[in-house]
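>>> For reference, the sequence and a predicted model appear below.
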Amino acid sequence: MAKHRSQNAGTTRRIAAASAAVATMSVLTPGIASAAEVAVPGTGFGVEVQGVENIPGVANIPGVEQYIPSLAGQAAPAVEAFTAAAAPVTAAAPTSGNQAVVDAVRSKVGAPYVYGAAGPSAFDCSGLTSWAYAQSGKTIPRTSQAQAAAGQQVAISDLQPGDIIAYYGGASHVAIYTGNGMMIDALNSGSPVTERPIDYMPIHSAFRF
């Protein structure tokens, strides 16, 4: 008898839970005349609920046919369209924001070195780097030491075209990295703006704006 009472108590609890679910769904679907059976799996208990089949998205709930048998095989065709629309879209990787810097500095190869000059026809080293960045819409400090202090430090192994390389112990000279182990700089009065290997002089640091 104790076992029988336990089974009855379990059934009562399942019926109560099902009734609560039915009551909730009834509240969500006021005024809808059509009805469908809502069943409690494994109990044989079920009840007709008005409008349950019309609840938006109910047919797409995983396993819903166990509770509303009449919905078996009736998943809304819009689900595929929704899934496709919700699928993440992978954006194309943006091009380097400093390519304009490289293009600008390369256009000045051959321009004369003049101490204190910042373009557009003659340059010193930091005048060249600050002018090239200005062509891409970025304002950076004027002197080599200030540029080295303000930029985001990067490892030489992580250089990207458009990064600035500082040379010598006090970051007294700067150049723009152009890729493939090369840089462009305005070195001194005996040399115009030139593209040369990055290890042409002792490297102090590299940085990015």
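Great, that's in hand.
>>> drop to CA atoms for contacts and neighbour counts, all remaining ones
Will do.
>>> Report all helices and strands that the longest helix out of those in the chain contacts.
Taking DSSP state H as the assignment, the helix of the chain that covers the most residues is helix 2-28. Other elements packing on helix 2-28 under the criterion 3 or more Cα pairs under 8 Å, 6 or more residues apart in numbering; DSSP states H and E are strand 35-40, strand 45-50.
>>> Any buried residues in the first one, and which?
Right, strand 35-40. Using 16 or more other Cα atoms under 10 Å as the test for burial, strand 35-40 gives 36-40.
>>> Any chance of those residues in CSV with distance to residue 78 as columns?
What follows is the buried residues of strand 35-40, written out as CSV (distance: Cα to Cα, whole Å):
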residue, distance to residue 78
36, 22
37, 24
38, 24
39, 26
40, 28
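>>> Next, give me the two most distant ones among those residues.
Farthest apart among the buried residues of strand 35-40 by Cα to Cα are 36 and 40. That separation is 13.3 Å.
>>> re earlier: quick one: closest of the helices and strands packed on helix 2-28 to residue 197.
So among the helices and strands packed on helix 2-28, strand 35-40 is nearest, using Cα to Cα, at 77.2 Å.
>>> try it against this one:
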Amino acid sequence: MKKLIISIFGAAVLFTSGATSTEASTINTMVNNMTGIPYKWGGTTMAGFDCSGFMRYLFNKYSIELPRTSQQQAKAGTPVAKTNIRTGDLVFFNTTGKGISHAGVYIGGGQFAHASSSKGVSITKLSNPYFNDRYVTARRVTGQFMYNKMIGKI
């Protein structure tokens, strides 16, 4: 009986450690690997992204389908207070003075990832004066399971 329990425990450890190595990258790893990809108006691929195309590309990796434009994306999911934002929440800004015109994804540590027209895919502090002054809303489009996947818990 003791050998059976040890064998089962050993198999569980091996199975668990193998599962994590094949698990999809966390959102932070994906963003870090994509930093510097150029901005491209209407871009939705690794050749170049606009802000909403970048959001669609990232969330598609988690089988979450988002609308095409930042204005449409800002209506998806459920609203989240700025004080309750968590990794994987979409953040939206009014950069033109005409309503929502820019989207990003919160990646923790007070930072969000986005496709900047000047820097391409980049990471910026949410407290950056430019974006802080233009912040409009945040939306949660993930449930607990996808959130855990995004942060690497599963």
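Thanks, I have the structure now. Note that the structure is a prediction, hence the values are computed from the model and not measured.
>>> Any idea what the TM-score is?
Put the two chains on top of each other and the TM-score (TM-score structural alignment, normalised by the length of structure 2) is 0.66; 110 aligned residues with a Cα RMSD of 1.5 Å.
>>> returning to that earlier point: which stretch among the helices and strands packed on helix 2-28 of structure 1 approaches residue 206 of structure 1 most closely?
Using Cα to Cα, the nearest of the helices and strands packed on helix 2-28 of structure 1 to residue 206 of structure 1 is strand 35-40, at 69.0 Å.
>>> how about the aligned partner of residue 72 of structure 2 in structure 1, secondary structure?
If you follow residue 72 of structure 2 across to structure 1 using TM-score structural alignment, you land on residue 146. Judged by DSSP: H, G, I helix; E, B strand; the rest coil, the three-state class of residue 146 of structure 1 is helix.
>>> Quick one: the helices in structure 1, in order.
Ranges of helices in structure 1, per DSSP H, are 2-28, 78-86, 99-106, 125-135, 144-150.
>>> so which of the helices and strands packed on helix 2-28 of structure 1 comes closest to residue 79 of structure 1?
Residue 79 of structure 1 lies closest, by Cα to Cα, to one member of the helices and strands packed on helix 2-28 of structure 1: strand 35-40, at 22.0 Å.
>>> and that closest one, which stretch of structure 2?
Against structure 2, there is no aligned range for strand 35-40 of structure 1 (TM-score structural alignment).
>>> by contact count, what packs against that strand?
helix 2-28, strand 45-50.
>>> so can I have a markdown table of those showing distance to residue 161 of structure 1 and mean neighbour count?
What follows is these, written out as a markdown table (distance: least, Cα to Cα, whole Å; neighbours: other Cα atoms under 10 Å):
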| stretch | distance to residue 161 of structure 1 | mean neighbour count |
| --- | --- | --- |
| helix 2-28 | 60 | 13 |
| strand 45-50 | 67 | 17 |
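>>> What number of residues are in the vicinity of residue 50 of structure 2?
By other Cα atoms under 10 Å, the residues close to residue 50 of structure 2 number 26.
>>> Check structure 2 for its longest helix and report it.
helix 2-22.
>>> Show me which residues of it are buried.
So helix 2-22 of structure 2, judged by 16+ other Cα under 10 Å, has zero buried residues.
>>> cool, stretch 134-143 of structure 2 as well?
In stretch 134-143 of structure 2, counting by 16+ other Cα under 10 Å, buried: 134-142.
>>> With stretch 112-125 of structure 2 instead?
112-116, 120-125.
>>> contacting residues around stretch 155-169 of structure 1?
96, 98-99, 101-102, 129, 144, 148, 172-179, 201-209 (Cα atoms under 8 Å, 6 or more residues apart in numbering).
>>> Buried residues, stretch 78-89 of structure 2. List them.
So, applying 16+ other Cα under 10 Å, buried residues of stretch 78-89 of structure 2: 79-80, 85-89.
>>> and the two most separated of the buried residues of stretch 134-143 of structure 2?
134 and 142 (24.0 Å).
>>> how close does the equivalent of residue 157 of structure 1 over in structure 2 get to residue 26 of structure 2?
Superposed on structure 2 with TM-score structural alignment, residue 157 of structure 1 falls opposite residue 83. Using Cα to Cα, to the nearest Å, residue 83 of structure 2 is found at 23 Å from residue 26 of structure 2.
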